[in-house]
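Asks: Pasting a predicted model and its sequence here:
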Amino acid sequence: MSRLTRRRALGAGAAAAGLAVVGAAPAAPVVSAVPAAPSEGSRRTDPRTPQPFDEVYLGRRIQGGPSHAGGHHDHHAGGWAVRIDGRELHVMRNTDGTWISVVNHYEPQATPRAIARAAVLELQGASLVPVDLA
């Protein structure tokens, strides 16, 4: 007889829960969690879409905007480039929409601007050193 693994136990639990739902009374109608698409006349921007920025933060120039390089690692950053004092900060977008960088990999931030600011704080005046990710 085969051993019971965590995967099999979870699968059996999910199957049992599914069977229990089938035998239950009819549920209320399902309401879609997907927001309706804005009409063509409204020009609202999606709050999850990062906005370009160019500012001086704590004496360091931080910039961010759409990347047009099309490089090997461009898919990680969702088509975005972030720079500190003209040097590229490698950033990556997580599946939950947060952003991380090589400087603060374990501190996700909501936007590329926030990740650039967090990197400036972490660098404490040090220069950003290029990272070869190849």
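Replies: On my side now, so go ahead.
Asks: only C-alpha atoms for contact and neighbour calcs from this point on.
Replies: Will do.
Asks: Contacts made by the longest strand along the chain with the rest, please.
Replies: Secondary structure of the chain per DSSP state E: the longest strand is strand 60-66. Here strand 60-66 makes contact (CA atoms under 8 Å, 6 or more residues apart in numbering) with 51-56, 79-86, 112-113, 116-117, 120.
Asks: how far out from the middle of the chain is that strand?
Replies: Relative to its parent chain, strand 60-66 has a centroid offset of 18 Å by CA atoms, centre = their mean, to the nearest Å.
Asks: And it, what's buried?
Replies: Neighbour counts using 16 or more other CA atoms under 10 Å place 61-65 of strand 60-66 among the buried residues.
Asks: next up, a second structure to put side by side with the first:
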Amino acid sequence: MNKITRRQALGTTAGALTVLGLAGATAYAADTDSRAAISARDAANAGPAGTAGTAGTLDEVYQGRRIQITPATGGAHHGGHHSAGLPAVRIDGRELHVMQNADGTWISVVNHYETFSDPLSLARAAVRELQGAALVPMGGM
């Protein structure tokens, strides 16, 4: 009867883990490429960037959801627990919590592992990620 040696078991395990790692890296690269393609497509299909209102306010409908971005004001945001200087980003009238990183990129509570170059691309990504779900306020319901 053939018995498997410890060396053979470790070699098989290492091989299987290598295959899984390569498959994961390939899937990640494909996902990154598809996200870049989606962003490029959305930018091309968005048409006008929205209606610019007074003092740089942006108002647009993206994938059936209304995005409103108003520039930073002198007051505090989100019930007073954040410093001033952040624009107010709303999806269907509900505020999306946004933060700016030290490098100038933007993140949101919906997409906090992915950075965006501006609040509009961040809001569009949040709309895609929500997939029709309502945005829930930061403090709960």
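Replies: Arrived safely. Model, not experiment: these values are computed from the prediction.
Asks: Of the contacts of strand 60-66 of the first structure, grab the buried ones for ChimeraX.
Replies: Only the buried entries of the contacts of strand 60-66 of the first structure go into this ChimeraX selection, using 16+ other CA under 10 Å:
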select :79,80,81,82,83,84,112,113,116,117,120
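Asks: Same list (the buried residues of strand 60-66 of the first structure) but as a markdown table, adding distance to Ala12 of the first structure.
Replies: Formatted as a markdown table, the buried residues of strand 60-66 of the first structure follow (distance: CA to CA, whole Å):
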| residue | distance to Ala12 of the first structure |
| --- | --- |
| Arg61 | 55 |
| Ile62 | 51 |
| Gln63 | 51 |
| Gly64 | 48 |
| Gly65 | 47 |
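Asks: By residue count, tell me the biggest helix in the second structure.
Replies: For the second structure, the helix with the greatest residue count under DSSP state H is helix 6-45.
Asks: Which residue numbers in the first structure does it align to?
Replies: Counting by TM-score structural alignment, helix 6-45 of the second structure lines up with no residues of the first structure.
Asks: can you pull the contacts of whatever residue of the second structure lines up with Arg117 of the first structure?
Replies: Under the alignment (TM-score structural alignment), Arg117 of the first structure maps onto Arg124 of the second structure. Neighbour list for Arg124 of the second structure: 62, 67 [criterion: CA under 8 Å, 6+ apart].
Asks: cutoff 6 Å now
Replies: For Arg124 of the second structure, the contact set (CA atoms under 6 Å, 6 or more residues apart in numbering) is empty.
Asks: Ala9 of the second structure too?
Replies: Applying CA under 6 Å, 6+ apart, we find Ala9 of the second structure in contact with no residue.
Asks: returning to that earlier point: quick check: the longest strand of the first structure compared with the second structure, mean distance?
Replies: Here strand 60-66 of the first structure, set against the second structure after superposition, deviates by a mean of 0.7 Å using mean CA distance after the TM-score superposition for the first structure.
Asks: and that strand, which stretch of the second structure?
Replies: Going by TM-score structural alignment: strand 60-66 of the first structure matches residues 65-71.
Asks: In the first structure, where's the longest helix?
Replies: Per DSSP H, the first structure has its longest helix at helix 6-23.
Asks: quick one on the thing from earlier: so the match of Arg117 of the first structure, which of the three states?
Replies: Here Arg124 of the second structure is recorded as helix under DSSP: H, G, I helix; E, B strand; the rest coil.
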